[in-house]
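**Q** whatever this is, show me its structure:
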Amino acid sequence: MSEPQQVVAGPSTDSAPEFKVYKPSDVVAAAPPAVLPDEYFTPTAADLRAAQSQLAARTQALTNAPLRLKTTREAEEKAKRDRWPNTTIRIRFTDRTQLEKVFPSTDKIRSVYAFVRELLREDVKPIKFILYQAPNRDLKVSDLKVRDLTLAQLQLAPSSVLLIRFEDDSLNGSHVPAPLITNVLSQAVDLPRPPEVPDMVPSKGPTSKIPASSSSSSGEKKVPKWLKLGKK
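**A** Next comes the predicted model:
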């Protein structure tokens, strides 16, 4: 009687990559938006009041932030964790190649660094790099204010785009291909196009401007009654 042969499990059918790779976008620029009149960019009284209210609320929040109780902050963080248990991080290289992976929001930034380094070419792995947010927010593992915080506490949840800068500046050119291993680059797909915006000029709402064109276009100018009374 022959001994039962040991079955060696092959690659799982659901062992799809836990990340996505997007090719550099070939789209130079989107279709030009509709030309807006100068009046559209002139803030109305309502716009100014809303901006003032937002500024006052932000100032008050910053002033009262140190006074908030620890339990309140913990409750807010728990609410964020419950709402966004996962964080989607997209790493954008200088040639616009992008890596995307979903991390638990409780992970720390070192997990993102480890993920990126694992997919770099062997000759590039020893080279240090920094992940950052534009314009100048570096997320260094060596920074005590960064390394011990979760992705949620770093305000990266539910999704964020991080840029990468290598210590070797020759890897940072916009025409330098992303230094990823061949197996990773072969999985690259086109970046999904954003939804198209309808070609229309947005309305700023009702205004109280006097329609001067109506009086000039008609052959007869209408005089208000109060003005007629004043001329008598």
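
**Q** contacts, neighbours, all on C-alpha from now
**A** OK.

**Q** and the gap between Thr42 and Leu48?
**A** The gap separating Thr42 from Leu48 is 10 Å, by Cα to Cα, to the nearest Å.

**Q** same question for Val28.
**A** 35 Å.

**Q** of these two, which one has the most company?
**A** Leu48 (11 against 6; other Cα atoms under 10 Å).

**Q** tell me the helix or strand right after the biggest helix by length in the chain.
**A** Scanning the chain for the longest helix, with DSSP state H as the assignment, gives helix 45-64. Using DSSP states H and E, the helix or strand that follows helix 45-64 in sequence is helix 70-83.

**Q** next up, for comparison:
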Amino acid sequence: MASESSSNPPSIASTADAVDRQIKVFELPANAAAPVEMPESFYKLDSSELKKLYQSQMEQRQKLENSPLKTQKMRNAEEQERMKKYPKTTMRIRFPDRRILQATFLSKEPGKYSILRQNL
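**A** Predicted structure coming up:
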């Protein structure tokens, strides 16, 4: 039995304990620039922008409908490639009192928000 457990890859929970969270708290200076407020017209789309968005959605849909179905093995291989590209995730939470909480996690690690809640 001991040889079986040593051949299994470590679980996400056990590797998460080994990850350095690099928890940091930043405080923005009082003279820092305020966030830019965009006018309401910025968010309204005109007809040409809507047509472009609609066309890109239709092209994406056609591409997905015409692509071959993927097996679970193919999807897992693609996910592994993505994990190689971004193995860690950095999350920042900005609070109204101009403080920022930052922490680093494994990208596939569950429970990111509960860990952040513990540090509030």
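
**Q** so what number do they get for TM-score?
**A** TM-score of the superposed chains, computed with TM-score structural alignment, normalised by the length of structure 2, equals 0.52; 93 aligned residues with a Cα RMSD of 3.8 Å.

**Q** quick one, strands of structure 1?
**A** Using DSSP state E, the strands of structure 1 run over residues 19-22, 86-92, 98-104, 129-133, 137-138, 159-166.

**Q** would you turn the ones you listed into CSV with distance to Val146 of structure 1 and mean neighbour count?
**A** Below are those laid out as CSV (distance: least, Cα to Cα, whole Å; neighbours: other Cα atoms under 10 Å):
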stretch, distance to Val146 of structure 1, mean neighbour count
strand 19-22, 24, 18
strand 86-92, 16, 20
strand 98-104, 17, 20
strand 129-133, 11, 17
strand 137-138, 9, 14
strand 159-166, 14, 18
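
**Q** got those as JSON lines, with distance to Leu67 of structure 1 columns?
**A** As requested, those are exported to JSON lines (distance: least, Cα to Cα, whole Å):
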{"stretch": "strand 19-22", "distance to Leu67 of structure 1": "41"}
{"stretch": "strand 86-92", "distance to Leu67 of structure 1": "29"}
{"stretch": "strand 98-104", "distance to Leu67 of structure 1": "30"}
{"stretch": "strand 129-133", "distance to Leu67 of structure 1": "29"}
{"stretch": "strand 137-138", "distance to Leu67 of structure 1": "26"}
{"stretch": "strand 159-166", "distance to Leu67 of structure 1": "29"}
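
**Q** of those strands, which approaches Arg110 of structure 1 most closely?
**A** strand 129-133 (10.3 Å; Cα to Cα).

**Q** residues in structure 2 aligned with the closest one?
**A** Under TM-score structural alignment, strand 129-133 of structure 1 corresponds to no residues of structure 2.

**Q** tell me the angle that strand makes with strand 86-92.
**A** 110 degrees (axes from the mean of the first three to the mean of the last three Cα atoms, to 10 degrees).

**Q** show me what strand 129-133 of structure 1 is packed up against.
**A** Counting contacts by 3 or more Cα pairs under 8 Å, 6 or more residues apart in numbering; DSSP states H and E, strand 129-133 of structure 1 is packed against strand 137-138, strand 159-166.

**Q** just so I know, which of those strands lies nearest Leu120 of structure 1?
**A** Closest of these to Leu120 of structure 1 is strand 159-166, at 11.7 Å (criterion: Cα to Cα).
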